[in-house]
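Asks: Provided below are the primary sequence and the corresponding predicted coordinates.
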Amino acid sequence: MMTENSIELAYFEVNQHGRLLSGNRRFCRMFGFEPSELQWHYVTDLYRHASDWNAFRNDTVNASFNMRMRNRRGRSFDCCITREIIQNADGEIVFRNTVHKVGEARGTTTSTTPLSMVFLTKCADCGAQIRVTSVAETRLRMLCNQCAAKAFPETYYTKSAQM
C-alpha cells in the first residue's frame, strides 16, 4: 500500500480474545516481531497499559483510537489505530487494524474511517456464505437466494416482485 508521498501502513488482525492472527512486514518492523512468531503473541503485549485493550474491544461506536503502544524492546510511542470489525465464516469476530505512529505522514488515508461490521453465515443447503444483518441471524437456518428460490418459489418470487 505505497503511495507517492506516504509510507506503507502497518496492518494486523486480532481475534476477540486478543490473539494476533496476522500482520504485515511494516507491523513486524514497528513492533519487533518476526512474521513466523506473530501467532504466539497476544495484542496485550503491544499495549503500554493493559486496560486499553478492554476499552478497544468493548467500544462499538468508534473506529479510530489513540493509544500508547510499545515495541518488543519496551519502547513506547503514541499510535493511532483504525479498525474494522468483521465476522469470519466460522462466526468469530475479527478486528482488522491499521496502525501508525502519531506524527507520521499518512498520505491520503484518514483516521475517521467509519466503523463497519459484516456478519456472515453459511447457507443451510449448499454451504455458500451469506451476508446477514446481525449476529442473531448467524444462528438461524438461513438460505442463499438460489436455495430459497428452489425451496419456496411461490414466496421467493412474490417477495421479489413486490420490491
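Replies: All right, it came through fine. Residues are numbered from 1 along each chain as shown.
Asks: from here on, just use CA atoms for contacts and neighbour counts.
Replies: OK.
Asks: if you count neighbours, what's buried in the lengthiest strand in the chain?
Replies: For the chain, the strand with the greatest residue count under DSSP state E is strand 76-87. Buried residues in strand 76-87, defined by neighbour count with 16 or more other C-alpha atoms under 10 Å: 79, 80, 81, 82, 83, 84, 85, 86, 87.
Asks: relative to residue 47, how far out is the third one?
Replies: Put plainly, it is residue 81. 12 Å (C-alpha to C-alpha, to the nearest Å).
Asks: then the fourth one?
Replies: If you measure residue 82 against residue 47 using C-alpha to C-alpha, the figure is 15 Å.
Asks: circling back: now the longest strand of the chain: how far from the chain's centre is it?
Replies: 9 Å (C-alpha atoms, centre = their mean, to the nearest Å).
Asks: putting a second one here so we can go through both:
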Amino acid sequence: MMAENENNLDIARFEVNQSGRILSGNKRFCRMFGFSESEVVWHYITDCYRYHGDWEMFSSCENLSQTKFIFRMRNRKGRSFKCCLSREIVQDADGKITFRNTVSRLGEPVLAKEQAPAEETRSVVFLSKCAHCGEHVRVNTLTETRMRVLCDNCAAKAYPEAFNLAAAQV
C-alpha cells in the first residue's frame, strides 16, 4: 500500500491492480472523484475513465518507459475533466502487477517534487514606530512591531548607561 505521503492533500494518489480494482486512494483522490475513503476499495478505476479505451492503453505494460498519460476522467457525478496520470509499475514476488499512480487535473499546479526550486530574492523589512518621537524604526520580526520600541536617538537619551556600554565601562 501507499506509505509515503498517503494522505497528502496536495497530491492525489491511488493504487490499482491489473484488472482495474482500486486498492487504495488518499483523501485528495477521494475528493477529486467523489468517493468516501471507506468505499474506495469497492470500485473499479475503469468507472472513472471517460472513454473505455483509455484504460486499455494505460494498463497495457508493453511500453514500460511511458510513465505519463493524458486522459479525460470523470467523477461519480459524471463531470469529466482532463487529467495527467503518472504511473509506477510494481510487481511482487508472485508476479502480480500493481499500478501506483498520481493524478492531477490539467491546469492545476505542477507537483511539488517536479517543480524546480525557486530562489527567493525578496527580503522582508518590518517597521515599527518609535514610542517617543514616532520615527520609523526597523525591527527583526513581525512580533516586535507590537512592542514598545525606541529609535537609537531616543534610546541614547533615555538610557545612556545601557546604550553606550563602552563609555559606561571606562
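Replies: Nice, I can see it. Just so we're clear, the structure is a prediction, and the values are computed from it rather than from any experiment.
Asks: can you give me the TM-score here?
Replies: Overlay of the two chains. TM-score (TM-score structural alignment, normalised by the length of structure 1): 0.61; 107 aligned residues with a C-alpha RMSD of 1.9 Å.
Asks: which parts of structure 2 are helices?
Replies: 27-33, 52-59, 152-158, 160-163, 165-169 (DSSP state H).
Asks: now the fourth one: which residue numbers in structure 1?
Replies: Per TM-score structural alignment, helix 160-163 of structure 2 has no counterpart in structure 1.
Asks: now that helix: buried residues?
Replies: Buried residues in helix 160-163 of structure 2 (16+ other C-alpha under 10 Å): residue 163.
Asks: please work out which of the helices of structure 2 is packed deepest.
Replies: Most buried of the helices of structure 2 by mean neighbour count (mean count of other C-alpha atoms under 10 Å) is helix 27-33; its value is a mean of 19.
Asks: test my guess that residue 10 of structure 1 contacts residue 1.
Replies: No: using C-alpha atoms under 8 Å, residue 10 of structure 1 makes no contact with residue 1, being 9.6 Å away.
Asks: related to what we said a few turns ago, which neighbours do residue 81 and residue 47 of structure 1 share?
Replies: Common neighbours of residue 81 of structure 1 and residue 47 (criterion: C-alpha atoms under 8 Å, 6 or more residues apart in numbering): residue 67.
Asks: map residue 44 of structure 2 onto structure 1.
Replies: With TM-score structural alignment as the criterion, residue 44 of structure 2 matches residue 42.
Asks: could you pull out the strands in structure 1 for me?
Replies: Using DSSP E, strands in structure 1 cover 10-15, 20-23, 64-70, 76-87, 93-101, 117-122, 129-132.
Asks: what would the ones you listed look like in a markdown table with distance to residue 138 of structure 1?
Replies: As requested, the strands of structure 1 are exported to a markdown table (distance: least, C-alpha to C-alpha, whole Å):
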| stretch | distance to residue 138 of structure 1 |
| --- | --- |
| strand 10-15 | 18 |
| strand 20-23 | 22 |
| strand 64-70 | 27 |
| strand 76-87 | 10 |
| strand 93-101 | 12 |
| strand 117-122 | 5 |
| strand 129-132 | 7 |
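Asks: residue 33 of structure 1: which of these is closest?
Replies: Among these, strand 20-23 comes nearest to residue 33 of structure 1, with 9.5 Å by C-alpha to C-alpha.
Asks: what residues in structure 2 pair up with the closest one?
Replies: The aligned range for strand 20-23 of structure 1 in structure 2 is 22-25, by TM-score structural alignment.
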